[in-house]
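K.L.:
Turn this into a structure:
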Amino acid sequence: MNIFSNNIRGIGGEVKREWIKNSRIQHHSVFVGLQETKSYEVKGGLDKFIWGPGNFQSEVVDPMGLFGGIVSLWDPSIFCAVESIKGVGFLCIKGVWLKSKKTVCFVNVYAPQDLNEKKLLWNKLFDLINSDSNVCWTVFGDFNAVRFPEERLGSIFCPQGAYYFNKFIFLDGLLEIKMGGRRFTYMNSKEDKHSKLDRYLVSPNVLDSWPHLNVTTLPRVHSDHCAIIISSNQLDFGPYPFRFFNSWLKDQNLEMIIVNGWSLGLNFGLNKIVSPLSVVVHKLKNLKEHIKAWRKEVIEANKKEPDELTNTINAIDLLAESGPMHEDLLKNRQYTYQKILEVESSRMEDLRQKS
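P.N.:
Take a look at the predicted model:
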């Protein structure tokens, strides 16, 4: 099992969709649940850009005006969906996990902020989960609620809200999979309020099929919520092949690389007569090798830059969890995020040319 979940705060941005797709591929997620899509154009439209290459299926709960919206996407070769159940604040996909032949339900949740509306949602989910105790239930997403006082920082803990949320979890017999990586999943724009609003809850029989589940948070980059992944395995992927892209023409070093590569001396021997065409062929070969060597260096640097920028943002966010955020750090985070957008925009230009 490997599920990617994120309150994405609007799915319209191309950079954001590309990040989701790459995160899914990198972590080999076979089920993706997004909350707060704020779009009516996901199913049959934007969903293919979210998922990326390969066969997939999707289902949505449309937003109400400019607010809300839920989408779930999955690999039908791994999970065969047979039914979708929709309600205010949730999207349930019921089907068969083909490898184990187990009936499973993935419930993607985007809970309202109002306490009374949350209570109605907990009651609906309670009835849904208790309708079939043989199903392996995985309930995940943005619950807009915390369970304990230590799951908030810089904001007021609501004992009543926590009571009803914990009651729902307890009466349904759900278990929360421990989250690694950080204490909180939500941080406001000023970085002075933190909450653990996103999580994974499972029925006990899920652990019979997947006994080594773990939940990991990804750095918060394109939303005010961290993406969270529940997984039982991880895969690594190899390097990308060499290819010439138009975006290289924007690199100020390219002109010098071409001049140097073209100017390299050719050794044909002292008395050998060489045709002008042979000279051009050998110069082109030298130029190609020169560009390949340059691109190898650039590719290695480009691989490190997004990780370094993301690590900078993650370090600032973790520092903010321990106390008030200094204005200089906040500006540094905003600057770093703009650099990430520039790097991602350049990479997406390459992808458009490749397609």
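
K.L.:
going forward, measure contacts between C-alpha atoms and count neighbours the same way
P.N.:
Will do.

K.L.:
Could you tell me which residues within stretch 324-340 count as buried?
P.N.:
Within stretch 324-340, the residues that qualify as buried by neighbour count (16 or more other Cα atoms under 10 Å) are 325, 329-330, 333, 336-337, 339-340.

K.L.:
Which single one of those is nearest to residue 128?
P.N.:
Sorting these by how near they are to residue 128, with Cα to Cα, puts residue 337 at the top with 40.5 Å.

K.L.:
can you tell me which of the buried residues of stretch 324-340 are in helices?
P.N.:
Among these, the residues falling in helices (DSSP state H) are 329-330, 333, 336-337, 339-340.

K.L.:
For the comparison step, fold the sequence that follows:
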Amino acid sequence: MCGDSTVSWDSVPSVQAAGGLLYMWNNSAFHVERRVKGRNFLMLDGRWVIQNQRLYIVNVYAPCDLAGKIVLWEELRQLEVSNPNGLWCFLGDFNSMRSQEERIGSSQRMADTSDISNFNEWISDMELQEIKGFGGRFTWFRPNAYPSKGLLRPLSSSLENKDGGLGSQAFSGCGLAAQSKGYQRMVREAWINDQQGGWGGIALKNKLRNLKYTIKQWSTVNGDVNASKIQNLRQKLNDLETIAGDRMLSEDEVKAKKSIQQDLWDASNAYESLLRQKSRAKWIKERDSNSAFFHKVINFRRNFNAFQGIFIDGVWV
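P.N.:
This is a model prediction of the structure:
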């Protein structure tokens, strides 16, 4: 699935459009000995290789209704009782809040106090600790840009959070440029406006050469996508989400947030497309978006083709 033979995976299918869980792990770091599946959870029972420690990791996707959550909390409680030896880590979408402060919405609708009480009681009974994360206060935002519940959270029995809490080279840029706005119109107009006379084969060759030049010129202005640009967009989005955690966003700020989200999505897709082209790996046709892999391939090719030095008379020069 990710192009790495050391990675394994397992899943729980969704029910229509709801639920669904996917687990992926590195066998060299975590050796899985047993898997337990439920309708709303997937547990891996294995050993953390570095510390030779028994570890149970449970991926959770809780139902939305209170009755379904109560059943799930009891299932997980019995699961832990039947496996007393080892460390536990629960993470995923619990669809529950621990306090009213975990939601800021346009309606300011109060959460079900019974849901909050049952969730906190389950955490206490399981003797779990919530691992604090970095960044924004909220883990989910509605499409209208209003922040909502702290749905996604990691809960651990005794794990420590040590950190505190994405020929054939003639048009090599087309995959990136084609995702940009106005690309198809530009290509169509350039092709139609370039009228060539003479023999058909020569005319086609000249039109392709001219089109390549036009695409390069257009990409210089419209297709400049790099990691710095993506980071700047992320920072702008994080700034707005931080503001949204303290107060309601104004109408202009909501529009700006939606625009930045779209720009970030387009830029990220375009950047990953560029990395795929530079990697020149055959299996990228499977549409994998493992950016770390592509970076490694690019760096490997750069180091392989570079002269590190010249060895003369036993001395590196």
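
K.L.:
if we can go back for a sec, I'd like the buried residues of stretch 324-340 of structure 1 as JSON lines, with distance to residue 180 of structure 1 appended.
P.N.:
Converted to JSON lines, the buried residues of stretch 324-340 of structure 1 look like this (distance: Cα to Cα, whole Å):
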{"residue": "325", "distance to residue 180 of structure 1": "23"}
{"residue": "329", "distance to residue 180 of structure 1": "24"}
{"residue": "330", "distance to residue 180 of structure 1": "24"}
{"residue": "333", "distance to residue 180 of structure 1": "23"}
{"residue": "336", "distance to residue 180 of structure 1": "24"}
{"residue": "337", "distance to residue 180 of structure 1": "23"}
{"residue": "339", "distance to residue 180 of structure 1": "27"}
{"residue": "340", "distance to residue 180 of structure 1": "24"}
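
K.L.:
from those, which is closest to residue 25 of structure 1?
P.N.:
The shortest gap between residue 25 of structure 1 and any of the buried residues of stretch 324-340 of structure 1 belongs to residue 340, at 18.9 Å (Cα to Cα).

K.L.:
And that closest one, what's its match in structure 2?
P.N.:
Residue pairing (TM-score structural alignment): residue 340 of structure 1 is matched to residue 264 of structure 2.

K.L.:
residues touching its match, list them.
P.N.:
Listed by Cα atoms under 8 Å, 6 or more residues apart in numbering, the contact partners of residue 264 of structure 2 are 230, 233-234.

K.L.:
Just the ones of those residues in helices?
P.N.:
By the criterion of DSSP H, membership of the contacts of residue 264 of structure 2 in helices covers 230, 233-234.

K.L.:
which residue sits closest to the residue most central in space within structure 2, ignoring its sequence neighbours?
P.N.:
Centroid-nearest residue in structure 2: residue 166, 7.4 Å away (criterion: Cα atoms, centre = their mean). With sequence-adjacent residues excluded and distances taken as Cα to Cα, 6 or more residues apart in numbering, residue 166 of structure 2 is closest to residue 291, at 4.1 Å.

K.L.:
In structure 2, which residues correspond to stretch 91-111 of structure 1?
P.N.:
Against structure 2, the aligned range for stretch 91-111 of structure 1 is residues 42-62 (TM-score structural alignment).

K.L.:
For structure 2, just list every one of the strands.
P.N.:
Assigned by DSSP state E, structure 2 shows strands spanning 7-12, 21-26, 30-37, 41-48, 53-61, 87-93, 129-130, 152-156, 311-312, 315-316.

K.L.:
Compare these and give me the one nearest residue 121 of structure 2.
P.N.:
Smallest distance to residue 121 of structure 2 across the strands of structure 2 (Cα to Cα): 12.4 Å, for strand 129-130.

K.L.:
The closest one aligns to what range in structure 1?
P.N.:
Under TM-score structural alignment, the counterpart of strand 129-130 of structure 2 in structure 1 spans residues 175-176.

K.L.:
How about stretch 190-201 of structure 2?
P.N.:
Under the criterion TM-score structural alignment, stretch 190-201 of structure 2 matches nothing in structure 1.

K.L.:
For residue 192 of structure 1, give me its contacts.
P.N.:
Neighbouring residues of residue 192 of structure 1 by Cα under 8 Å, 6+ apart: 153-154, 320-321, 323-325.
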